[in-house]
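Engineer: Sequence plus predicted model, see below.
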Amino acid sequence: MGPSITDVPKSVLQDVIIKLPTKSIIMCKSVCKTWYSLISDPAFAKLHFAQAEAYPMVRPVDRRSVSRNLYLVEPEDSSGFDLKDHDCNRSRVHMNLSKYKLPVCHPEELLNYHRNGIVMPSHETERKVSMKITQIDDNNNEVDLGDGFAFMMQYDHNSYNLVNSCNGLLCLSYFFGNRPAAVCNPITGEFINLPHGPKHEKAMTLIGSGLGFSPRTNEYKVMRILKEQTPDTNKVAEIHTLGTGSWKSVGTARCSDSELSFPTCVKGMLYWFCDKWSGCSVISFDLDTEEFQSVPSLPFEDGYDVSMGDLGGSLCLCKVESFEINVWVMNDSGPQKLWMKKISIHTGFSRSWPRGVYIPMKYFENDGLLMFNSRLNAFFYHHPGNHSPFIYLKLREIKYSSSEAISHVPSFISLKDILVGKDVEILNINSRCAVLKLPGETEALSLVEENASF
């Protein structure tokens, strides 16, 4: 017999597989036992993550269905995002949209419908589904939301909110109250449920949460910030280390009553953007010392059309101002942290240029910038050296009313290898509700380049 594929040296095989798109690596696990063993090895997962890049993770969102589909946007091959302008012709977009799933919030409820032969209503049906919807508030009390409210919110009840991404993990929260509820790895299909927080003497409202990583302790931590429902409001900060069974108080947060948005973890710091009528600011929490830290004043005054995220390992702010899209990054290499303008995109003197929030997804070595605008369900790629500096990539073949995107680093690292304790139950996204075909889940999603002239 001639040579077999199993005769390829492990080191060579590993170098080849590790460079493939994420979905292709998953498919390689089905080739043979040797490949399955190689890809399932924690050492392979660590090597893959060390060289993995952040790419957009898109989630279609519709209040009329349970939104559990995710699409990772990756290059089809090693050539990367082929978004170059060739002889003034339209570029060829070589991207692969691979589908993954989020866990559902109340799987037993959906399984009961399935067992009883009851089909969840689709977008076109208006048949009333009888269900009782309750939520656990921030004081751990069960609240009945009522039959009428249940009819309106029957889909939201089973969907998680997407809070943020950190090192291949997604933090999820309940739709009602936005309380952190679970952490999942969509690539491995694993997730864990978070414990309920401590009870409080006064009624509390959550204004911010997020997942981060402490490099010093090598631990993943979930933060939540709550305020008292009284005129003299105090902001209570609580933290949960993944793998433990409880939350602990870490003092009070210095922020306004406004909701905190765009939670972002960079270099062991967890940041939130705070927008209020009197101005805007960024607050930060050091996950190593578990203390709040000061952040330099922002380079602008109002918080309209602002987003925040991780751009190449640095905290960044993106703001639309007049006929420009400006991107600032925080420079922390010196004795003091400073905001520095990294990119300034001139959109032209056109009132038809689409407004809204532009969220930076990825900054390329060739100075290209990929952004996402949820209002248009579209990506914008900008490169100052191209003949046509803007490439407009529209999400197509989708009936959802809107979509959201987050910058995400795909990871094959198992949750069992990062949890502090061993007593937390690790669940599988695909083990129970995979048999269910929920409304809208079979619809395809594609990315199509369109004319960017506005």
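Structural biologist: Sure, I can see it. Being a predicted model, the structure only gives us computed values, none of them experimental.
Engineer: C-alpha from now on. contacts and neighbour counts both.
Structural biologist: Fine.
Engineer: Just give me the neighbour total for Ser261.
Structural biologist: By the criterion of other C-alpha atoms under 10 Å, Ser261 has 20 neighbours.
Engineer: okay but it is in contact with Leu206, surely?
Structural biologist: No - using C-alpha atoms under 8 Å as the test, Ser261 is too far from Leu206 to be in contact (11.8 Å).
Engineer: wait, what's in contact with the residue nearest to Leu162 when sequence neighbours are not counted?
Structural biologist: Of all residues not flanking Leu162 in the chain, Leu172 sits nearest, at 5.0 Å (C-alpha to C-alpha, 6 or more residues apart in numbering). The contact partners of Leu172, taken as C-alpha atoms under 8 Å, 6 or more residues apart in numbering, are 160-164, 180-184.
Engineer: taking those residues one by one, which sit in strands?
Structural biologist: If you go by DSSP state E, these have 160-164, 180-184 in strands.
Engineer: where along the stretch 51-200 of the chain do the helices fall?
Structural biologist: Taking DSSP state H, counting those that start in this stretch as the test, the helices found in the stretch 51-200 of the chain are 107-115, 147-152.
Engineer: Deepest in the core, which of the ones you listed is it.
Structural biologist: Most buried of the helices of the stretch 51-200 of the chain by mean neighbour count (mean count of other C-alpha atoms under 10 Å) is helix 147-152; its value is a mean of 15.
Engineer: for that helix, the distance to its chain's centre please.
Structural biologist: The chain centroid and the centroid of helix 147-152 are separated by 29 Å, computed with C-alpha atoms, centre = their mean, to the nearest Å.
Engineer: Ok, stretch 316-327 next?
Structural biologist: Relative to the mean C-alpha coordinate of its chain, stretch 316-327 is positioned 22 Å out (C-alpha atoms, centre = their mean).
Engineer: Could you do stretch 100-111 as well?
Structural biologist: Between the centre of stretch 100-111 and the centre of its host chain there is 18 Å, according to C-alpha atoms, centre = their mean.
Engineer: With stretch 401-415 instead?
Structural biologist: Relative to its parent chain, stretch 401-415 has a centroid offset of 5 Å by C-alpha atoms, centre = their mean.
Engineer: got another, please set it beside the one above:
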Amino acid sequence: MVAQESGVSPKHILGVLYAFSSGGVELLKTQAHAADTRVAFEAACAFLEDRESELEGYEPVASCGGFVALSRRPSPPAVVLPGLSLPPSDLVVCNPVTGQHVSLPRPSIWDESFVLLAHGTSFSLQIVNLELADAGMLQIQTFSSAKGKWDGVVATYANLPLGAPGRFIRPSPLLLDGVAYWLCKSESKSLGYHVLTLPLDGQRQPAPIKLPDKVPKTRGRGDNFDAEDILLASTTVNGTRRLTLAAVANVTISLWTLDEHQAEKPARWTRHKFFDLWNITLERKGRLPSWEKGDRVALECFSESGESGSLLFHFYHRMLYRIDLQTEKQTEEVSLNLAGIYCKRSSSNMCEYHIDDAAVLKLKS
């Protein structure tokens, strides 16, 4: 179906991309940068500012190896007839640091999520477009920059009891060891919320993983989560990267790690870490911002930098925090940093943006 992930591992997290409330795309710095990444960050910001009018209405839907896929949903018709899908999105892929960019033809199916695979520092890309259809069907279409076009639509029912209809809770997948993961909701009461797995080697079928039974559903109604309540991440346990679910309950973030390989039935999860954000902020020096009505913890995205990784979340109004994930044991000191103040579009996705060492060296030369 598609090639495996590039062997280039992300080295430098520059920040997070999101659709700004005014309509453009913004890059927000999330941590102090080393001297050799300052030029890269400034170049990326300049690229987005110079093309602000061209990118109006776009939002980030996937990122990989310095490249980012931006999607703009066209205005739907006033009436969508039964059996017809919404039109596909306009799609742009760019590397804000180097200035490379290309507009892609629209796929032939409605795009609910994209997987972006970038190979090295050249503009060699593959994009996997997915649509959750009725009757538990997953439709997949792949674009290759080498061919310059979309391949045919591949439909699969295998091991996918998604119910009708199903939907992605978050459009951006988590990529881990050649497998893409999504949080999904199915109308099937026996399955409900689950993780959809799609191996990218084309040799294995997609399959669901049930969420932990004890994950609280505090802000949704009935069996519903708010989109900001749960987030997929990865942590290192005993030297092995494991799929992890972050879940919010009031002002606490809990981490649930998948114990066994995804093929094990049933899936087993262990709650191995939790962060009481109110106590953490009270222990920090300095005056806390005023607590406003409606302020709550909202998970935004996962960033992977080194072995620990980090969660980005909204705590106070318009404030984005970054917390490091220490996985082996509960530590007395927790690294909690204010990443910045932002005002993203309410429906916008947020995804981390990183570059590798080769891109940094190219800019310095």
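Structural biologist: Arrived safely, thanks for sending. In this text the structure is predicted, and so the values were computed from the model without any measurement.
Engineer: Reformat the helices of the stretch 51-200 of the first structure as CSV; add distance to Tyr71 of the first structure.
Structural biologist: As requested, the helices of the stretch 51-200 of the first structure are exported to CSV (distance: least, C-alpha to C-alpha, whole Å):
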stretch, distance to Tyr71 of the first structure
helix 107-115, 21
helix 147-152, 27
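Engineer: Can you give me the buried ones in stretch 287-297 of the first structure?
Structural biologist: Neighbour-count burial for stretch 287-297 of the first structure, counted by 16 or more other C-alpha atoms under 10 Å, picks out 287, 292, 295.
Engineer: and what of stretch 64-81 of the first structure?
Structural biologist: Within stretch 64-81 of the first structure, the residues scored as buried using 16+ other C-alpha under 10 Å are 64-76, 81.
Engineer: any idea which of these is closest to Met57 of the first structure?
Structural biologist: Closest to Met57 of the first structure out of the buried residues of stretch 64-81 of the first structure is Leu72 (4.5 Å), distances taken as C-alpha to C-alpha.
Engineer: correct me, but that closest one touches Lys99?
Structural biologist: Yes - using C-alpha under 8 Å, Leu72 of the first structure is in contact with Lys99, at 6.6 Å.
Engineer: OK, contacts around Pro389 of the first structure?
Structural biologist: Pro389 of the first structure sits next to 381-383 when contact means C-alpha under 8 Å, 6+ apart.
Engineer: ok, now Ser103 of the second structure?
Structural biologist: Applying C-alpha under 8 Å, 6+ apart, the residues near Ser103 of the second structure are 90-93.
Engineer: Check those and tell me the two furthest apart.
Structural biologist: Maximum pairwise distance among the contacts of Ser103 of the second structure (C-alpha to C-alpha): 10.4 Å, between Asp90 and Val93.
Engineer: Neighbour count: the two, which is higher?
Structural biologist: Just comparing Asp90 of the second structure and Val93: by other C-alpha under 10 Å the higher neighbour count belongs to Val93, 22 against 17.
Engineer: thinking again about what came up before, of all the helices of the stretch 51-200 of the first structure, which lies closest to Ser374 of the first structure?
Structural biologist: Comparing the helices of the stretch 51-200 of the first structure by C-alpha to C-alpha, helix 147-152 comes nearest, at 23.7 Å.
Engineer: now the closest one: which residue numbers in the second structure?
Structural biologist: No residues of the second structure are matched to helix 147-152 of the first structure when aligned by TM-score structural alignment.
Engineer: circling back to that earlier point, still contacting in the first structure, which of the contacts of Ser103 of the second structure?
Structural biologist: By both residues aligned by TM-score structural alignment, their matches' C-alpha atoms under 8 Å, the contacts of Ser103 of the second structure still in contact after alignment to the first structure are 91-93.
Engineer: Same list, those residues, but as a markdown table with distance to Met350 of the second structure please.
Structural biologist: Below are those laid out as a markdown table (distance: C-alpha to C-alpha, whole Å):
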| residue | distance to Met350 of the second structure |
| --- | --- |
| Leu91 | 16 |
| Val92 | 16 |
| Val93 | 16 |
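Engineer: before we move on, back to that, what do Asp90 and Val93 of the second structure both touch?
Structural biologist: 103-104.
Engineer: Strands of the stretch 251-365 of the second structure, residue ranges please.
Structural biologist: Under the criterion DSSP state E, counting those that start in this stretch, strands of the stretch 251-365 of the second structure are mapped to 252-258, 269-276, 298-303, 310-314, 319-324, 336-341, 350-355.
Engineer: out of those strands, nearest to Glu131 of the second structure?
Structural biologist: Nearest of the strands of the stretch 251-365 of the second structure (C-alpha to C-alpha): strand 350-355, 20.0 Å.
Engineer: In the second structure, what residue corresponds to Gly168 of the first structure?
Structural biologist: Counting by TM-score structural alignment, Gly168 of the first structure lines up with Gly66 in the second structure.
Engineer: any idea how far Tyr392 of the first structure is from the counterpart of Ala155 of the second structure in the first structure?
Structural biologist: Using TM-score structural alignment, the equivalent of Ala155 of the second structure in the first structure is Gly251. Distance of Gly251 of the first structure to Tyr392 of the first structure, computed by C-alpha to C-alpha, to the nearest Å: 45 Å.
Engineer: quick revisit: compile the contacts of Ser103 of the second structure into JSON lines and extend it with columns for distance to Val8 of the second structure.
Structural biologist: Shown next, in JSON lines, are the contacts of Ser103 of the second structure (distance: C-alpha to C-alpha, whole Å):
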{"residue": "Asp90", "distance to Val8 of the second structure": "28"}
{"residue": "Leu91", "distance to Val8 of the second structure": "24"}
{"residue": "Val92", "distance to Val8 of the second structure": "22"}
{"residue": "Val93", "distance to Val8 of the second structure": "18"}
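Engineer: check contacts around whichever residue in the second structure pairs up with Val327 of the first structure.
Structural biologist: Alignment note (TM-score structural alignment): Val327 of the first structure maps to Leu255 of the second structure. Leu255 of the second structure sits next to 244-247, 271-274 when contact means C-alpha under 8 Å, 6+ apart.
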